[in-house]
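In: Structure here, sequence nowhere to be found:
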């Protein structure tokens, strides 16, 4: 496979890191089963694991936000959550005569959250983010799929920074194995770093709009659209006011930053 030789991630799971050419970021190309195995290994071994997802928006933020960039540098797993990144890896692999990574290495948050609840080691999960109504619905939806898993919902839209200590206290009292933070970039990454420092949760994952998607508040594109690389168009059409800047303006800003760095 393409990328660098496999190495032992801090989670203790056998993972493989790869550098995305041109975009110049490190990713951890994993299939869903490999990710679930990494989560189980971390929890079973009493280790800490931070899971982030990389797409063009996060790549742009790594170049414009130093705190955000440090979070991604420190995260043990950086999933591929965007077809442009996967395509860049595949092109490099083909040019080097190596097998392509393949679409199964593209993992959005909703591709693995429903399955992680069935891991025997995951007994308690916190869903942190979204509005009160959306969070409550997501907790109900996931709870119906895995009744043996206890869920705690902590709404966070709107977010008040003064609530951080109270949220941390709730999490410590609940004692989850998995904390899912869905608040959008870069706020969720800042909170993930803060909560990792003041709680003992084994696995913390930043999951963007996954809570809203699981609750049905935000439409979720069919997975076949994701495989074609056109999920951005689905999102843009479903909420143009929210996504116009990200998909129609930010890519050109990122290209300018890349060209400026190469000059």
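Out: Ah, there it is. Computed from a prediction, not measured in an experiment: that's the story for all the values here.
In: From here on, just use CA atoms for contacts and neighbour counts.
Out: Noted.
In: Next, the residue nearest the centre of the chain: secondary structure please.
Out: Central residue of the chain (CA atoms, centre = their mean): residue 53, 3.4 Å from the mean position. Of the three states, residue 53 takes strand under DSSP: H, G, I helix; E, B strand; the rest coil.
In: State the distance from it to residue 216.
Out: Between residue 53 and residue 216 the distance, using CA to CA, to the nearest Å, works out to 21 Å.
In: follow-up on the earlier one: find the nearest non-adjacent residue to the residue nearest to the centre of the chain, please.
Out: Excluding the flanking residues, the one nearest residue 53 by CA to CA, 6 or more residues apart in numbering is residue 79, at 4.6 Å.
In: just checking, residue 180 touches residue 135?
Out: No - Residue 180 lies out of contact with residue 135 (CA atoms under 8 Å); the separation is 11.5 Å.
In: Overlap in contacts, these two.
Out: 127, 128 (CA atoms under 8 Å, 6 or more residues apart in numbering).
In: which element is the residue nearest to residue 53 on?
Out: Take DSSP states H and E as the rule and residue 79 turns out to sit in strand 77-80.
In: Also residue 151?
Out: strand 150-154.
In: Below is an additional structure, to be compared with the one above:
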């Protein structure tokens, strides 16, 4: 399923969890790295306005659906994809890394959150080896020399899988750069996922997620930041709905 137009168009090329994990197992077995992004409506508002973000998305090897509106649009287009938020991928990917004895790196957020998230992950995933943790300074530039040094440190740690918790568009831009600087590492952009694990941010209760109301929870938690974001998201829905209907097979 493809969203957007021209240079800002993005295709969800991992439509199901089964397909995603088949691909990941093959990449890990071959010693290949990757960049994995989770597409949501907020990203779709940013892509046409940010050429660097669009270029970073074009460099992702794998794109999954993060957000029920993206899933609903795919169903409307008769090209259904599964919902796979980044936060929900952390544990199953960590379990896969433990099964295959692949070291894991955590990058982003802050030191306290990384330490707490690492403790939770290692308690919940027996055998998981976290070989590297690093929190970038304020103002971290995903396109600068500082980014290259961070990526080289991740690669030198022996990590084969790295969770990036920087938020969009920084994490996707860093993952795209990582494909060149650290080609043997799989980079997964997971936003606030490590903060949720650490307990530093509260995720919406499960019943709200089941009712597709996580956006409302987040808006109530941080209205000054989230209400304008969701207003932009709602504004693009009519056009995306029209595109989905036109693309019906």
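Out: Looks like it arrived, so ask away. Here the structure is a predicted model, which is why all the values come from computation and not from measurement.
In: what's the TM between chain one and chain two?
Out: TM-score for the superposed chains, counting by TM-score structural alignment, normalised by the length of the second structure: 0.83, backed by 234 aligned residues with a CA RMSD of 2.7 Å.
In: what do we get in the second structure for the residue nearest to the centre of the first structure?
Out: Applying TM-score structural alignment, one finds that residue 53 of the first structure aligns to residue 38 in the second structure.
In: where along the first structure do the strands fall?
Out: For the first structure, strands defined by DSSP state E occupy the ranges 7-8, 14-15, 18-20, 25-27, 49-54, 77-80, 124-129, 150-154, 178-182, 203-206.
In: Check the mean deviation of the fifth one from the second structure.
Out: After superposition onto the second structure, strand 49-54 of the first structure lies on average 0.9 Å away from the residues it aligns with, using mean CA distance after the TM-score superposition for the first structure.
In: so how far is that strand off the chain centroid?
Out: Between the centre of strand 49-54 of the first structure and the centre of its chain there are 5 Å (CA atoms, centre = their mean, to the nearest Å).
In: still on that earlier bit, JSON lines for the strands of the first structure, including distance to residue 60 of the first structure?
Out: Output for those, formatted as JSON lines (distance: least, CA to CA, whole Å):
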{"stretch": "strand 7-8", "distance to residue 60 of the first structure": "27"}
{"stretch": "strand 14-15", "distance to residue 60 of the first structure": "25"}
{"stretch": "strand 18-20", "distance to residue 60 of the first structure": "13"}
{"stretch": "strand 25-27", "distance to residue 60 of the first structure": "10"}
{"stretch": "strand 49-54", "distance to residue 60 of the first structure": "10"}
{"stretch": "strand 77-80", "distance to residue 60 of the first structure": "15"}
{"stretch": "strand 124-129", "distance to residue 60 of the first structure": "23"}
{"stretch": "strand 150-154", "distance to residue 60 of the first structure": "29"}
{"stretch": "strand 178-182", "distance to residue 60 of the first structure": "19"}
{"stretch": "strand 203-206", "distance to residue 60 of the first structure": "17"}
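In: Of all the ones you listed, which one is nearest residue 254 of the first structure?
Out: strand 25-27 (13.0 Å; CA to CA).
In: Mean per-residue distance, that closest one versus the second structure.
Out: Counting by mean CA distance after the TM-score superposition for the first structure, strand 25-27 of the first structure comes out at 2.2 Å.
In: What is that strand packed up against?
Out: Under the contact criterion of 3 or more CA pairs under 8 Å, 6 or more residues apart in numbering; DSSP states H and E, strand 25-27 of the first structure touches strand 18-20, strand 77-80.
In: From residue 212 of the second structure, how far off is the alignment partner in the second structure of residue 192 of the first structure?
Out: Correspondence of residue 192 of the first structure to the second structure, assessed by TM-score structural alignment: residue 175. Per CA to CA, residue 175 of the second structure is found 28 Å from residue 212 of the second structure.
In: which residues in the second structure form helices?
Out: Using DSSP state H, the helices of the second structure run over residues 17-30, 41-46, 51-58, 68-76, 86-99, 111-124, 145-156, 170-181, 193-198, 206-210, 214-221, 223-246.
In: which residues sit against the shortest one?
Out: Yep, that's helix 206-210 of the second structure we're talking about. 214, 217.
In: Tell me which of the helices of the second structure sits nearest to residue 132 of the second structure.
Out: helix 145-156 (6.7 Å).
In: Against which helices or strands is the strand holding residue 79 of the first structure packed?
Out: Checking 3+ CA pairs under 8 Å, 6+ apart, strand 77-80 of the first structure ends up next to strand 25-27, strand 49-54.
In: From those, pick the one with the highest average neighbour count.
Out: Mean neighbour count, computed with mean count of other CA atoms under 10 Å, is highest for strand 49-54 among those, reaching a mean of 24.
In: Helix 187-198 and that one, what's the angle between them?
Out: Relative orientation of strand 49-54 of the first structure versus helix 187-198 (axes from the mean of the first three to the mean of the last three CA atoms, to 10 degrees): 170 degrees.
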